[in-house]
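**Student:** Predicted model, plus sequence, below.
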Amino acid sequence: MSTAAEKFGSMVFDESVMKERLPKETFRQLQRTMKDGRSLDINIANVVANAMKDWAIEKGVTHYTHWFQPMTGITAEKHDSFISPDVDGKVIMEFSGKELVQGEPDASSFPSGGLRATFEARGYTAWDPTAYAFIKNGVLCIPTAFCSYSGHALDKKTPLLRSMQAINRQALRVVHLFGNEDVKSVKTTVGPEQEYFLVDKKYYEERKDLIYTGRTLFGAPAPKGQELEDHYFGTIKSRVQAYMKELNEELWKLGILAKTEHNEVAPAQHELAPIFTTTNIATDHNQLMMELMQRIAKKHDLVCLLHEKPFEGINGSGKHNNWSISTDTGINLLEPGDTPSENAQFLLFLCAVIKAVDEYQDLLRLSAASAGNDHRLGANEAPPAVISMFLGDELTEILKAIENEESYDGKEKELMRVGVHVLPKFPKDSTDRNRTSPFAFTGNKFEFRMLGSSASISGPNVILNTAVAEELKQFADILESADDFETALHDLIRDTIRDHKRIIFNGNGYDDAWLEEAEKRGLLNLRTTPDALPCFLHEKNVKLFTSHKVFSEEEMQSRYEIMMENYVKVLHIEALTMAEMAERDILPAVSGYAHSLTDTVLAKRSLGAEIDTSYEYSTVKKISSLTASAYEKLETLKRVASEAGTISDFEKEAFYYRDMVIPAMDALRGDMDLLETMTDTSVWPFPTYGKLLFGII
């Protein structure tokens, strides 16, 4: 295979392969299952499984796995071979429909948040026929959902599929009201842009903090950072280009629509963006993308860092979630059309999103909350912790005219009446992009920019899908019972704009004045993860998810506990790593260097009082003072980290880490980074920022 077109999807058991290898009736029934969510007859499953096995064996595969996404945020797999014993002492290669449809991995060691006891080990994986099987590392991977013996979701795929059903159900009600009876399904689509750093493997291996935590816990700034703005979209280094080339080829083989690659703002930072696809598939693909990015980097003696803030003082990495809603007939419901009815439908869906973002801003904020992302949100590189929406001046003026029932100067001098007035045709990206907005309209989609680079995109999209489904349900209830559809539609859109316009902000989200204005508007400012996560269990949010059958109350409680515990565990590992690096590496190295300077002072003075020792003496004095201060702060860190472990309430423990452990870590780092600037580079125990950020040649 030499061309990208020939490589694309070559390791995927996709529709073209199924059509070629399955009997016509089997193929038709499987298509109905994939499109309509129907159950699959076991006889059909047996035929599909056998064809899938034969296809995989022809490509050198001997094992299969149910590939799933537990609540660890990464993927999981248990490999089984196709071999079965034969009567003559040999083996045959078998794969049944039962093995395709369901697996039974041990669930005891996966996070459950109390959904099951440790001794209740049984868990089930169930084939997701809406996602194609694929070959990765010589293993046939079957995308599956993962649940407990009692039926509770233990993964990130199941709630996402439920949320897609919810928005499909409610969106169909709305589009049918506009006469689009030919529409049979509505799906959300996502194109997640992925930011990441690349560092030289040899430097990475000398940094305990990068190995254990994914970010640098110490590090003085290099003389140069991103201030010259010369890395962004700059020429890609040959080593990085070779890495990107192989990464693209491997992604294409898996049917992943890798499209755009470039240098990002910070030195050593890059971005990869795919073409959008159905949200469920996009989530699977993004998990695969992150895995391949890290694995392929090592083949090039590089390491891919997906932490949200691997380096202090320069931009961190996010993941921009480009979200839209489309019908099976090819209509993007967030793109204005040319006729009054199309305009009205667009405005109604737009208002559903506006209302959802306003009413569930707490959920959107917590969907991007993590210990890593807390370092990034609000800096001059990422949106603030306050949720707001950017619509652009033109669309905002149209909404204002509808709200006030005034004329809109941009088109015609007549009252803006929904369903009568034809809106201006919006070209794609008709307004300037607002990089400071958490949730920006970009022509025919919304870009949710708060996500952290290492996060699964499942959680944010579960929330987006469910929240918008709820607003569409309310809209459909009103419109279906209306005596005059057009009047009711106009009033509904006008009132929604009037009631929820506070969430719309087109200005600079980095400006402190915006935070003051946001507070006046009553918008939430949930600055940290412990501030945001408790909102998940607020009554209105529990009602939202349970009413649409996306989560049960037990599943919500479990996820809340898992998220809080993850925050604590991440910070605990960071605190222990920091203490070890300081106590066993940095302080001994600095002390040794101070000793050598002291010996130099004594040696010089022994030669005569007239020999100047001001540099050595002054440096020793400064280092000794800083070392004493750093040691005191190290002891404080060790103490508060130890005390944190005595707190039995996980919520209180999370706030203790935020209020006590993080400040202790920051204080210790301040002294250590100053010591780095005074210590001979030959004795400093770790590669510097200069080597890490500029070491790829």
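**Tutor:** Looks like it came in fine. Residues are numbered from 1 along each chain as shown.

**Student:** rest of the way, CA atoms for contacts and neighbours
**Tutor:** Will do.

**Student:** Just give me the neighbour total for the closest residue to residue 360 other than its chain neighbours.
**Tutor:** Counting by CA to CA, 6 or more residues apart in numbering, residue 360 lies nearest to residue 467, which is 6.9 Å off, once chain neighbours are set aside. Per other CA atoms under 10 Å, the neighbour tally for residue 467 reads 29.

**Student:** Check it against this one:
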Amino acid sequence: MNNAIDFTKTPVTEVYGSNCFSNAVMRERLPKNIFKEILAVQAGEKELTLEVAEFAAAAMRDWALSKGATHYTHWFHPLTGLTAEKHDSFISPTADGRVIMEFSGKELIKGEPDASSFPSGGLRATFEARGYTAWDVTSPAFLKQDLTGTTLCIPTAFISYYGHALDKKVPLLKSLDALSTEAIRVLKALGNETSKRVITTVGPEQEYFLVDKQFYDQRPDLILTGRTVFGSMPAKGQEMEDHYFGALKERVSIFMRELNTELWKVGVSAKTQHNEVAPNQFEIAPIFTTATVAVDANQMVMETIRNTARRHGMEALLHEKPFDGVNGSGKHNNWSMATDDGVNLLEPGENPESNARFLLFTAAVVEAVDRYALLLRASAASAGNDHRLGANEAPPAIISIFFGGPLTEIFDNIADRKTGTKTGGAHRIKLGVTSLPTLPVDVSDRNRTSPFAFTGNKFEFRMVGSSQSIATPNTYLNTAVAQVLSEFADTLEKAKDKNTAIQDIIRESYSKHRRVVFNGNGYSEEWVLEAERRGLPNVRNTVDVLPVMTQKDTVALFESHKVLTKDELESRYHIYLEKYSKQINIEAGVMIDMARRSIFPAVSSYAGDLAKDAAALASIGAVSAPQEKRAKRIAELSAELYDETAKLEKVLEEAQVVEDAFAQAKVYQEKVIPVMDGVRSRADALEKIVSKCAWPYPTYEELLFKL
């Protein structure tokens, strides 16, 4: 399949969105009144009717058929964190033995995939198979094209027979409604009569590694777990900092060109691409868009990266820490709020009213992040991310906000009832209220050690892992901010003097929650001690943070905004615990197999050869001490590796029989992982002293430096 496009003959403007059933396409193919109805449904002003769906289905079918599609699928986000699809053809047999191509409004609105094998966390029994997919009108349909043909993909939500959310999209959509409702209340209290809806905008930066497929295929750990469970660093890693933003290798550049083309076709606005810090690590970033579109687009980005890499003889690694000793990969979730009439609520304005609004909404985010820090930490928790957080440009496990000097000073002055500022250099805008200080347009530098950094007109949630769906972090963040805004709105709606109320809200909120603002080095040991002094939680692993999902306050938060029920939260809690345990179990099993079946035989054979060489040298009176010492050291490490592997087998068996989900995950975290570290340390030490020709697996040098 040749996907190369000559952009000197075919302009990008013709390629972009050519495989996306966007609003522009609907405008061309639908009657004006029907298109207007769909826009109203997208804006949450009306419910979708079957009549409108029939028109949309016919237009979608005709468009897809004109592009060569033979099948359609309801494309959804189950709780696996991946996407799922069941393909149905458009054909409908006729009485005379022929077929016609049909697609009805009912088929567009609702599908019925078998839900029995998807994670449900106890919401349903495995024999209860019925599940429903419902068209998400807010995200455009698109076409998937590969060697098997062309398929129409319809973004959908996924629910059970009893209405429980079985996916990541339903809670996201509900959280968007919750945030919009409460933000509009605040805006109306501030005198805004034009905005009807507040939209969450997201721009996720996706990091990933590329490795040559011939080396990947020889590594069972990469194939089965996505990361290397063995591997020692070569003499050079990333310390020279020569890869970051360096010139792209031709092979990578060709891959990226095709990647962009494939994403542009489906309307994903891939904008930025570059070498990341670690060798063979890269990043791609889109333009900001609405949260639902961004979530779907990011899933497409991950899938397209993998598929495109394979066509170029490479494999893409999306694991948070595929290589020990170099940077891990994250997914920086750039988040903001905007009104439907184009106002970014997190951007300083040019008049007193807009700047007061900016400070109010920013204060709401600060309070939400502090109050629900553990929940946000849980939203980014996974076995893979546990390897990444806290080092090598990944943020620490402590949730904090970076503001930068000028903005921090402004909020501190408000909280402390001070006037004037000491920080200079930035152009300042007057708020028009004597008790509030002037506001800088350019409010901060960037801080790459902060998990939640303000970057001018948005917050960058840097803790999210590279393999994760961004639906969950945005759902939790939206709901947390919605709760704080609802409390702000309650106060503002009762206030007689709005200016005084705004000042009081900002002052009181920030005074209570400014402990979460930290502008220093998040990697430092001093920050760990300072965070403890401030009372900020520092939960370093997934198992210990997940219980926050079922705590009373968490349940009350999500139920009050109708985002998730208690049962749905408990189901997700168990699903994530089980996923953690399964992941560690697989990694440990792969480690045992690689050690037993490949490393031991290779090392034993090499040690035997050394012993023969030493004996031969001794027989002729030559010096054999180096070979003897080397053979002895290999024998020592081999014995230790054997013992550690046996220990791992034993503790793995103990973990597998634990029935309680939390208790089992705790055993994997506290007992299995430390033994895995012991196995790895011995194997990696052996790799350093065994001949490269004798070592059974491609090394880090090959995986990280050869493309």
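**Tutor:** Received, thanks. The model shown is predicted, which means the values in this text are computed figures rather than measured ones.

**Student:** corresponding residue for the residue nearest to residue 360 of the first structure in the second structure?
**Tutor:** Mapped onto the second structure by TM-score structural alignment, residue 467 of the first structure lines up with residue 480.

**Student:** mind listing what its match touches?
**Tutor:** 368, 369, 372, 557 (CA atoms under 8 Å, 6 or more residues apart in numbering).

**Student:** Quick one: neighbours of whatever residue of the first structure lines up with residue 80 of the second structure, just the number.
**Tutor:** With the correspondence set by TM-score structural alignment, residue 80 of the second structure lines up against residue 72 in the first structure. Neighbours of residue 72 of the first structure under the rule other CA under 10 Å: 17.

**Student:** One more: residue 315 of the second structure?
**Tutor:** Neighbourhood size, residue 315 of the second structure [other CA under 10 Å]: 24.

**Student:** same check, this time on residue 100 of the second structure
**Tutor:** Residue 100 of the second structure: 10 neighbours (other CA under 10 Å).

**Student:** re earlier: assess the claim that the match of residue 80 of the second structure and residue 110 are in contact.
**Tutor:** Yes - counting by CA atoms under 8 Å, residue 72 of the first structure does reach residue 110; the two are 7.4 Å apart.

**Student:** check contacts around the equivalent of residue 373 of the second structure over in the first structure.
**Tutor:** Counting by TM-score structural alignment, residue 373 of the second structure corresponds to residue 361 in the first structure. When contacts are counted by CA under 8 Å, 6+ apart, residue 361 of the first structure touches 387, 524.

**Student:** secondary structure element for the residue nearest to residue 360 of the first structure?
**Tutor:** Assessed by DSSP states H and E, residue 467 of the first structure sits inside helix 458-480.

**Student:** Report the distance from that helix to the chain centre.
**Tutor:** Here the centre of helix 458-480 of the first structure is set off from its chain's centre by 21 Å, with CA atoms, centre = their mean, to the nearest Å.

**Student:** first vs last residue of stretch 283-295 of the second structure, how far apart are they?
**Tutor:** 17 Å (CA to CA, to the nearest Å).

**Student:** List the contacts of that stretch.
**Tutor:** Contacts of stretch 283-295 of the second structure (CA under 8 Å, 6+ apart): 138-140, 169, 172-173, 199-208, 268-276, 469-471, 474.

**Student:** can you check stretch 496-506 of the second structure too?
**Tutor:** 189-190, 356, 359-360, 363, 414-415, 433, 435-436, 488, 491-492, 495.

**Student:** quick revisit: for the match of residue 467 of the first structure, give its distance to residue 100 of the second structure.
**Tutor:** For residue 480 of the second structure, the distance to residue 100 of the second structure - CA to CA - is 50 Å.

**Student:** Find me the equivalent region of stretch 314-332 of the second structure in the first structure.
**Tutor:** Counting by TM-score structural alignment, stretch 314-332 of the second structure corresponds to 302-320 in the first structure.

**Student:** just how off-centre is the matching stretch within its chain?
**Tutor:** On CA atoms, centre = their mean, the centre of stretch 302-320 of the first structure falls 13 Å from that of its chain.

**Student:** before we move on, what about stretch 312-329 of the first structure?
**Tutor:** So, by CA atoms, centre = their mean, the centroid of stretch 312-329 of the first structure is 8 Å from its chain's centroid.

**Student:** Quick check: residue 171 of the second structure touching residue 475?
**Tutor:** Yes - counting by CA under 8 Å, residue 171 of the second structure does reach residue 475; the two are 6.4 Å apart.

**Student:** show me the contacts for the equivalent of residue 522 of the second structure over in the first structure.
**Tutor:** Alignment note (TM-score structural alignment): residue 522 of the second structure maps to residue 509 of the first structure. For residue 509 of the first structure, the contact set (CA under 8 Å, 6+ apart) comprises 383, 384, 436, 437, 515.

**Student:** Looking for the alignment partner of the first one in the second structure.
**Tutor:** When the second structure is aligned by TM-score structural alignment, residue 383 of the first structure is paired with residue 395.
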